[in-house]
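Novice: Need coordinates for the below:
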Amino acid sequence: MSHDPSDLTLALRLADAADEITTTRFRARDLSVRSKPDRTPVTDADTAVEDAVRAVLAVERPGDTVAGEERGGTASGTGRTWVLDPIDGTKNFLRGLPVWASLLALVVGGTPVIGVVSAPALGRRWWAAAGGGAWVRDAAGERRLAVSGVARLADAYLSTTHLGSWVEYHSREAYLALVDACWENRAFGDFWQHCLVAEGAIDVAAEAIVNPWDVAAAQVLVTEAGGRFTDLAGKPRFDGGSALSTNGHLHAEALALLNTRSTTGYGGLQSSS
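Specialist: As a prediction, this is how the structure comes out:
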């Protein structure tokens, strides 16, 4: 799972380029929007970011492959693949809500080794490199991240995305069992909840359905902050179609609740912008 130290520098530079495009188009009156086959929205900013990132990578890393939400590709295999979600939280972006981000990850041999999550409207950027820790930069400056020390679900803060996804792709009853076991719950959603786990602000984030580009960066961010990231089957992978990130202490218990009451098994992939 080796990577060149310059890979993180490049990933941060790609995030800068993405931020320049997204901030210009955020709340723009002439924003162009269309629907993909799964009826999720895509904006001209989504495609512009992905095209810009791909153009840089074609020059800087011509031997690497790219997998992106808008232009396709796969992160499977033994080589090096850059995995990109140009705007995670497109529905928020469309409604003028600031909770959206550009997600970049470098996957080597099937494992994310670099992750960058850049949310310029929130004034925050998170990043991590395998063996180098996880970091955040915001108005208060730059600091290293560490997950919480909460050891009981009864004391835990839980987050998820759309509740209806649990009905369709896993089990509403299983998720509600986890909710009932925790102290508090919210729906911060998408990238933000995994970043909050890495920060130690919340303790558990669960998603019944994700695509690889939704969580590749989150996997390395959470694990480098000292937490644990798996799919809902308990496998440490970003491409399993679901996601559970925790501070590590709570992972086994959360998995047990989500699986003992599961009635439908695991769904396939869909876009979750």
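
Novice: rest of the way, CA atoms for contacts and neighbours
Specialist: Fine.

Novice: tally of neighbours for the residue nearest to Val222 when sequence neighbours are not counted?
Specialist: Excluding its sequence neighbours, the residue lying closest to Val222 (CA to CA, 6 or more residues apart in numbering) is Ala198, at 4.8 Å. Neighbour count of Ala198, defined by other CA atoms under 10 Å: 35.

Novice: what kind of secondary structure is Ala198 in?
Specialist: Following DSSP: H, G, I helix; E, B strand; the rest coil, Ala198 is assigned to helix.

Novice: So it is in contact with Leu221, correct?
Specialist: Yes. With contacts defined as CA atoms under 8 Å, Ala198 counts as touching Leu221 at a distance of 6.5 Å.

Novice: Here is a second sequence; please produce its structure as well for comparison:
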Amino acid sequence: MAAIPFQVEKYAAISAVVRACALTMSVFNRLVKSETVTKDDKSPVTVADYSAQAVVNTILAHAFPNDPIVGEEDASDLRKPEGALLRERIVELANEALTGIVADKENVNWGLGKARSSHELLDAIDRGNYAGGPVGRMWALDPIDGTKGFLRGEQYAVCLALIVDSIVQVGVIGCPNLHVDVSKPDGERGTMFVAVRGQGAQQLSLSSPYGDGIPLRISSHSPLSSIRFLESVEAAHSAHGFNARVAAVLGTSQSPNRMDSQAKYCVLSRGVEGDVYLRMPVPGMGYQEKIWDHASGALLIQEAGGIVSDSLGRPLNFGSGRTLGENFGVVATSIDIHPKIIHAIRQVQDEEKIGKF
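Specialist: Now for the predicted structure:
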């Protein structure tokens, strides 16, 4: 019987994300609640970022030693003498996650069960320094996507994707604070979203991350007047005003659903909590989207029957390096609504050019 493509990669990614989610939740409960934090002062969110990346990269290095990783963090500051206290915290947390007992698919070990040295974990973090490119296999990792959501105890995500020759083949997103049942927003929290190209997309719970899960299908029947936009909480991350003008062109009066991280892709894939994820650059910021912020989510939407492009309707290019440098903006929605969103974006852009706004 022929092997199912990318099954080993899928289960390794699930194992890594489950442990990283448990680690980040532990950091929040033990450190964030008791400390005044900002990302600039080596705070608990920084500890969580580094230690989660160490855990994920350690598992990937064992399972796929030849695969490079494009990650958000590097360990240069941790190697300095003044980084000793932060380094000790990270090593402790990472080893807790690597040695803790967590059920794995068919009891595959992934090199777990033993503590790593500080040197080994710093080297694991630095495996994320790969520059990316159009050819070969590579993993894209965001150990904590949605920093401010994490600090607020709201939405954030651990995101991991396998990219082969510029095409995302596996995407796994863990959302520790996202409710499992859409109809029970006060019920169980902790979700896992898994997509493999050509094999569909599923939602599972973080407490039971293996199995078939719930098949996902993006909504494709909303009239334009009732569609709801998904967008970032922070106005600095996406142009809220532009989104509002696009919504007005479409004739929708629904308030946007704002949340941090790739959790937006996740709720879009469930087809209930939003119909369009629109992320347009804030003028003057010069920001380029990072591939780790969209790789997993883009595949999730595609496998749920939707489409993801930039604001010009072009596919996202995950083979141009660490950023989506060739793309402008991100649009994710159902196939039937997508061309109408692109048309509305162009209309608003044309109106901006003639000074209507």
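
Novice: After superposition, what's the TM-score, could you say?
Specialist: Here the TM-score for the pair of chains, by TM-score structural alignment, normalised by the length of structure 1, is 0.84; 257 aligned residues with a CA RMSD of 2.9 Å.

Novice: Please tell me how far the alignment partner in structure 2 of the residue nearest to Val222 of structure 1 sits from Ala263 of structure 2.
Specialist: Aligned counterpart of Ala198 of structure 1 in structure 2: Ser269 (TM-score structural alignment). With distances taken as CA to CA, to the nearest Å, Ser269 of structure 2 is found 10 Å from Ala263 of structure 2.

Novice: wait, what's in contact with the residue nearest to Val222 of structure 1?
Specialist: Residues counted as contacts of Ala198 of structure 1 (CA atoms under 8 Å, 6 or more residues apart in numbering) are 134, 145-147, 221-223, 225-227, 247.

Novice: now the residues you listed as TSV including secondary structure and distance to Trp126 of structure 1?
Specialist: Formatted as TSV, the contacts of Ala198 of structure 1 follow (DSSP: H, G, I helix; E, B strand; the rest coil; distance: CA to CA, whole Å):
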residue	secondary structure	distance to Trp126 of structure 1
Ala134	strand	7
Leu145	coil	9
Ala146	coil	12
Val147	coil	14
Leu221	helix	8
Val222	helix	10
Thr223	helix	13
Ala225	coil	11
Gly226	coil	15
Gly227	coil	15
Asn247	coil	17
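
Novice: Identify the residues contacting Gly164 of structure 1.
Specialist: Applying CA under 8 Å, 6+ apart, the residues contacting Gly164 of structure 1 are Arg172.

Novice: which residues in the stretch 251-357 of structure 2 form strands?
Specialist: For the stretch 251-357 of structure 2, the strands defined by DSSP state E, counting those that start in this stretch occupy 257-258, 276-279, 306-309, 330-334.

Novice: if you compare the ones you listed, which one is most tucked away?
Specialist: strand 330-334 (a mean of 26; mean count of other CA atoms under 10 Å).

Novice: what's it aligned against in structure 1?
Specialist: Going by TM-score structural alignment: strand 330-334 of structure 2 matches residues 243-247.

Novice: And the contacts of the matching stretch?
Specialist: Counting by CA under 8 Å, 6+ apart, 147-150, 194, 197-198, 200, 203-210, 215, 219, 222, 226-232, 251 sit against stretch 243-247 of structure 1.

Novice: try stretch 157-166 of structure 2
Specialist: With contact meaning CA under 8 Å, 6+ apart, stretch 157-166 of structure 2 is reached by 9, 13, 17, 20-21, 133-146, 168-176, 261-263, 292-293, 295-296, 317-319.

Novice: quick check: that stretch aligns to which part of structure 1?
Specialist: Aligning stretch 157-166 of structure 2 against structure 1 (TM-score structural alignment) gives residues 101-110.

Novice: before we move on, the earlier item: mind putting the strands of the stretch 251-357 of structure 2 into a markdown table with distance to Val249 of structure 2?
Specialist: Converted to a markdown table, those look like this (distance: least, CA to CA, whole Å):
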| stretch | distance to Val249 of structure 2 |
| --- | --- |
| strand 257-258 | 18 |
| strand 276-279 | 14 |
| strand 306-309 | 20 |
| strand 330-334 | 16 |
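
Novice: in the stretch 51-200 of structure 1, which spans are helices?
Specialist: 90-95, 164-169, 172-181, 190-199 (DSSP state H, counting those that start in this stretch).

Novice: Asp155 of structure 1 is nearest to which of the ones you listed?
Specialist: Closest to Asp155 of structure 1 of those, according to CA to CA: helix 172-181, at 8.9 Å.

Novice: Mind giving me the packing neighbours of that closest one?
Specialist: On a contact count with 3 or more CA pairs under 8 Å, 6 or more residues apart in numbering; DSSP states H and E, helix 172-181 of structure 1 meets helix 164-169, helix 251-260.
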